[in-house]
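S.K.: Predicted model and sequence follow; I will ask about them next.
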Amino acid sequence: MAFSLGFHIVFSCIGMVMPFFMSTAHYFWLKKKETVYLDVTKAWSKGVAIFFATGAVSGTVLSFELGLLWPRFMEHAGPIFGMPFSLEGTAFFIEAIALGFYLYGWNRFHPWFHWLTGMVVGITGLLSGILVVAANSWMNSPSGFDFVNGQYLNIDPMKAMFNAAWFSQALHMCVAAFVSTGFAVAGVHALMILKGKNVAFHNKAFRIAAIFATVAACLQPLSGDISAKDVARRQPAKLAAMEAHFHTEKGAALVIGGIPDTASKTVSYALKIPKLLSFMATNDFNAEVKGLDSIPEKDHPPVMVTHFAFQIMVGLGMAMLALSVVYFIALLKKKSWSDSKWLLKLFVIATPLGYLALEAGWTVTEVGRQPWIIYGVMRTADAVTPMPGIAYSFYLFTAVYISLAVIVSFLLFRQITMVGKLYDSSTDHKTQ
C-alpha cells in the first residue's frame, strides 16, 4: 500500500495542479494574443492528458488494494466514510468530460467557454484530491458514528466526511501539491533555458510555474502551523514522535535534527530551541506538551521513521521557502537576477525537492498514526487481510507502477523534445 501510494500521490498532485498552469497560459493567450502562450497551453494540455490517464490507472489499482489488503477495515469503515469516495467518483467523471471538451474543443467552442472547460478540469481535479484527503483525515480523526461493544452504530456520513481533521489536512495537501508540481515544472523549463533551447517558450512557461510554486511555498508554513496545532490537540502521540519528544514537560523545546534513541528516551546531535514546541503547539511558551511517556508503549508510533520524515519535510520546505524569497526579490527589487544563470540553476536543483517533501509528509501522516488504522478504534494489525500469498499481488502491483513510471517518463521526454523541435522550426520559418 505504501509503495502504491508513493507513486499515486505524485501522479495525482500533478493532475490536480497542471490544469491550472494550462488555464493560466490559455488566459494569457486570450488576453495578449501572443502565440508563445498558445504553444505553452497546448504543450501543457498534452501533459495533463498523460497524467490524467496514469492517475486514473494508479487510482483504480489503489481501490482494488483497499478491498484486497484491508477487507476487515472496509467491512466496518466502508459505510461510514464511503461518501467522500463516491463524491470523488462524481468529480472524476466531470473532470474526464471537461478534459475531453478541452482537448477536442480548439476552434469548435467559443474561446472563453473553451478556457472555462480547462478551469473545470482543474477545479474538479482539486476537489477529487480534497475528497480523498477527507477520507484519510477520517482515519486520523474518526467521527460520525458510535462505537459500542464492537459495533459501529448511528452512522452520520456527513459528520464523518467533515471531521475535525479534514480542513487542516486538505489545506496542507492542496498547497503541497502546488509547491511540488510548481517547482518540478519550473525546474524542467529552467533547465531548457540554461541549455539555450526555445528560450522564449520556456521563459513564459517557467514564469507561470515559478509564480505558482513560490506563492504556494510562502503559504505552506501557515498551513503547516494549522496542521501542527491540530495534530497536537488530537494526536499527541504523533506529535511526540514527529519531534522525538519523549518526556511530558512545560515549556517544551523544539528539536531540530538529531537521532532519537527509543531505549534511552534521548535525542543525540539535535539542536533544541527552548519553549518553541510549546508555542507552536498551543501558542503558549509555557504550555505543557505531552511526551511519549504519557502514552502506553503499545500505542507508540515508530519514532525513528516519523521523526526523520518530519525533519526532511520541514527542511526541504524551508529550502523552497528561501528560494521563493530570493525569487520575489528578483522580481520586485533586483531585476538583473531574474535572468541570471545562478537563479535558474537553483530552480533546477529544486526540481525534485517538492515531491521528496510530499512523500516525507505522507510518511509522517501514515506512519505517525500507527499502530492505528482508525485512530483509537481499530488497529492496523486487526484490519489487514489474513489471506496467504499476498506477496504475489505485491509483485504484480509493483510491476504495474514501475511500468507506469517508465511509460510516463518516456512520454514526457518525447513531449518536451517534440515541443522543442516544433517551436524551433516554427521560429525559424517566421524568421525566414
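M.R.: Received the coordinates, thanks.
S.K.: all contacts plus neighbour counts: C-alpha atoms, from now on.
M.R.: Noted.
S.K.: where exactly do the strands run in the chain?
M.R.: 146-148, 151-153, 249-250, 254-261, 266-273, 288-289, 372-374, 378-379 (DSSP state E).
S.K.: May I see the ones you listed organised as CSV, with mean neighbour count added?
M.R.: Output for those, formatted as CSV (neighbours: other C-alpha atoms under 10 Å):
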stretch, mean neighbour count
strand 146-148, 12
strand 151-153, 13
strand 249-250, 16
strand 254-261, 19
strand 266-273, 14
strand 288-289, 20
strand 372-374, 22
strand 378-379, 18
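S.K.: Select, out of these, the one closest to residue 299.
M.R.: Closest to residue 299 of those is strand 372-374 (C-alpha to C-alpha; 8.1 Å).
S.K.: Mind giving me the packing neighbours of the closest one?
M.R.: helix 111-140, strand 378-379, helix 380-383 (3 or more C-alpha pairs under 8 Å, 6 or more residues apart in numbering; DSSP states H and E).
S.K.: Residues contacting that strand, please?
M.R.: For strand 372-374, the external contacting residues (C-alpha atoms under 8 Å, 6 or more residues apart in numbering) are 138-142, 378-380, 383.
S.K.: same deal with stretch 121-129?
M.R.: 12-13, 15-20, 87-89, 91-92, 94-96, 98-99, 170, 174.
S.K.: Check stretch 79-86 too.
M.R.: Under C-alpha under 8 Å, 6+ apart, the answer for stretch 79-86 is 131-132, 134-135, 138, 144-145, 155-158, 160-161.
S.K.: Show me which of these are buried.
M.R.: 131-132, 134-135, 138, 144-145, 155, 157, 160-161 (16 or more other C-alpha atoms under 10 Å).
S.K.: before we go on, here's another structure to hold up against the first:
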Amino acid sequence: MELDPLILSRIQFAFVVSFHAIFPVFTIGLASYIAVLEGLAFKTRNPVWTKLSSFWTKVFAVVFGMGVVSGIVMSFQFGTNWSNFAQASANFLGPMLSYEVITAFFLEAAFLGVLLFGRNKVPAGVHLFAAIMVATGTFISSFWILSANSWMQTPAGVEFRDGVFHVVSWSEAIFNPSFPYRFLHMVLASFLTGGFVVAGVSAWYLLRGREVEANRKALSMCLWLLLIIAPAQAVVGDFHGLNTLEHQPAKVAAMEGNWETSGNVPLLLFAIPDQENQTNLFEIGIPNLASLILTHDVNGEVPGLNEVAVEEQPPVALVFWSFRIMVGLGLLMILFAVAGLVLRAGGRLYKARWYLQGLRFMSVAPFIAVLTGWFVTETGRAPWLVYGMMTQAEAVTPSLTGGMALFTLIGYIVVYSLVFSAGVYYLMRVLFVGLEDADDEEHVSDRPARPLSAAHVPFEIESENQDAQQTNPAIKGGH
C-alpha cells in the first residue's frame, strides 16, 4: 500500500496541534486567575489568597512547561512537511511569529522566574507586577497566533503573485474579518477552562475535607466567573457562526449537515452524513431552527454543500459531530454554572455532593470542547490551507515521501507520550500535596516520592465511605 505524504502530514500536524492546544488554553485563564489572587493577597494581606496563589502557580509552571515543549516543534513542521506553504507565506507569517517571540515570549521569560521563585524574595508589589506581566504575555501570544490562524481562514490584506503572498495592508491582514470573533471566542474558552479546572480541583479537596476555607473561596470565585463567561461564550459563538457563514459557507453547511441550499432548514440533533451520496441518514431535527439561528429568520436560506464541488467539500461527518460535541458541552457548562447559583441561593453549594462530584468530571469538559472546536475550525476549511487561495496539496513539501512522514509521525507520538506521562505524573504529585504545603519553600520535587492510588487522583470516583463523608463537619458546615 502506498503511503500518502499529504494525509500523513495532515495527521501529524493535527496530532501536534491537538496535543499542544490543551496547554495554552489552560495557562491563559490560569495566569489571569493567579494575577487576581496576587492582587487580593496584596490588598488584604489574607494568607488564604497567598496560599491559593502559591499552589496554582506550581500547577501553572508544570502546564506552561509542557505547553512550551509541545508547541516549539510546530514551526519546524512548516519547513519539513509544508515547505511550499512556508515559502509562500513567509512575507506574512514570518513577521507574525517573530512579533510573538519579541512581545510575548520575552515578556513572559522576563517575569516568569520572578513569579515562580520570587515570593518572599522581592517586594510584594513586584511579585504582583510579575504575575500581571505573565498574564499579559499569554494574551499577547494568543493575539499573534490567532491573528495568523484567522488570516489562513479569512485571508485579507495580501496579493498572491507568482506563488507568493505579498502583504499590501498589514492592518487588514492582522485584523482580518474572522480575527475579532476568533480571538474573543478563544479568550473566553481559556477562562472557561481555567475556571472549571480550578472549580473541579477545589470540589475534590472539599469532598476530602482539605483546606476547606481556601477551597471554598476558590470554588466560589470560579462559579461567579463561570456564571458570566459560559453564557457569554454562547453569544460570542453565535456571532462567530454568522461571520463564518459570510466568509466560509461550506464550513457552516458541513456543521449543519445541510446538502441543499434552501430555507426553513431544521437544526439536526442527530444524523449520519453520507458524503459519498451527498445526503444524511437517520435525521432527527427541530424544524426551521437552523435557519432561525443562522439567519435570525425562520424562513432564512442556509447554504448547502451542493454549492461546492465535491473535491472542495470538507470531511462532513467529522465537522458535523465535532460541532455537536462542542455545543453540547457548552450547554452543559452553562447548566452547571446556573446550578451553582441555585445551590448557592439555597445554602447548599458546599453540601451537594452530586454537584461537587460533577464539577470534578466537568474539569475535563472544556478541553474536549476546545479540541472539537479546533477540529471544526481546521477540518472545516479543507481542502484549503489558505482559504480560497492555496490548497493543502499545493502547500505540502514536494520531496516528502510517505515513509518519511510516517516515521516522524511515530516519533512525535512516542516523544509526546513520554512528555505527557511525565508531566501528568508530576502534576498529580502537586495536586496530591495540595494547599497544605503550598506556601512551603521546599520544592515538591525534592520530597520523597509518595505512591499514587486512584483515591489520590482528582478525576477518579471517591472510594471512601459515603456515610462518613456526609457527617464530615468540614463538608457540611457553612455555605
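M.R.: All right, it came through fine. Keep in mind that this is a model prediction, so the values were computed, not measured.
S.K.: about what we covered before: could you export the strands of the first structure as a markdown table, including distance to residue 187 of the first structure?
M.R.: Below are these laid out as a markdown table (distance: least, C-alpha to C-alpha, whole Å):
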| stretch | distance to residue 187 of the first structure |
| --- | --- |
| strand 146-148 | 49 |
| strand 151-153 | 49 |
| strand 249-250 | 44 |
| strand 254-261 | 27 |
| strand 266-273 | 32 |
| strand 288-289 | 40 |
| strand 372-374 | 37 |
| strand 378-379 | 41 |
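S.K.: and of those, who's closest to residue 392 of the first structure?
M.R.: strand 372-374 (23.3 Å).
S.K.: Average offset of the closest one relative to the second structure?
M.R.: Here the mean offset of strand 372-374 of the first structure against the second structure after fitting is 0.5 Å, by mean C-alpha distance after the TM-score superposition for the first structure.
S.K.: what does that strand correspond to over in the second structure?
M.R.: The aligned range for strand 372-374 of the first structure in the second structure is 384-386, by TM-score structural alignment.
S.K.: Which stretches in the first structure count as helices?
M.R.: For the first structure, the helices defined by DSSP state H cover 2-32, 35-69, 71-104, 111-140, 157-161, 166-194, 199-234, 236-243, 276-282, 303-332, 341-349, 353-367, 380-383, 390-431.
S.K.: mind checking which of these is nearest residue 249 of the first structure?
M.R.: Among the helices of the first structure, if distance is taken as C-alpha to C-alpha, the winner is helix 276-282, at 9.0 Å.
S.K.: about what we covered before: kindly write the PyMOL command that selects the buried subset of the contacts of stretch 121-129 of the first structure.
M.R.: Here is the PyMOL selection string for the buried members of the contacts of stretch 121-129 of the first structure, based on 16+ other C-alpha under 10 Å:
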select buried, resi 12+13+15+16+17+18+19+20+88+91+92+94+95+96+98+99+170+174
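S.K.: hmm, back to that, for residue 419 of the first structure, which of the strands of the first structure is the nearest?
M.R.: Short answer: strand 254-261, nearest of the strands of the first structure by C-alpha to C-alpha, at 43.3 Å.
S.K.: in the superposition, what's the average offset of the closest one relative to the second structure?
M.R.: Using mean C-alpha distance after the TM-score superposition for the first structure, the mean distance for strand 254-261 of the first structure is 1.8 Å.
S.K.: So which elements touch that strand?
M.R.: strand 266-273, helix 276-282, helix 303-332.
S.K.: in the second structure, what residues pair with that strand?
M.R.: Strand 254-261 of the first structure maps onto residues 267-274 of the second structure, going by TM-score structural alignment.
S.K.: what separates the matching stretch from the chain centre, distance-wise?
M.R.: 25 Å (C-alpha atoms, centre = their mean, to the nearest Å).
S.K.: quick one: buried residues of stretch 179-188 of the second structure?
M.R.: So, applying 16+ other C-alpha under 10 Å, buried residues of stretch 179-188 of the second structure: 179, 181-188.
S.K.: how about residue 37 of the first structure, what's its partner in the second structure?
M.R.: In the second structure, residue 37 of the first structure lands on residue 49 (TM-score structural alignment).
S.K.: List the contacts of the spatially closest residue to that match that is not a sequence neighbour.
M.R.: With C-alpha to C-alpha, 6 or more residues apart in numbering as the criterion, residue 49 of the second structure has its nearest non-adjacent residue at 5.1 Å, and that residue is residue 41. Residue 41 of the second structure sits next to 47-50 when contact means C-alpha under 8 Å, 6+ apart.
S.K.: The same query, at a cut-off of 10 Å, please.
M.R.: Shown in contact with residue 41 of the second structure (C-alpha atoms under 10 Å, 6 or more residues apart in numbering): 35, 47-53, 124, 128.
S.K.: go on, residue 13 of the first structure?
M.R.: Contacts of residue 13 of the first structure by C-alpha under 10 Å, 6+ apart are 51, 55, 125-126, 129, 173-174, 176-181, 355, 358.
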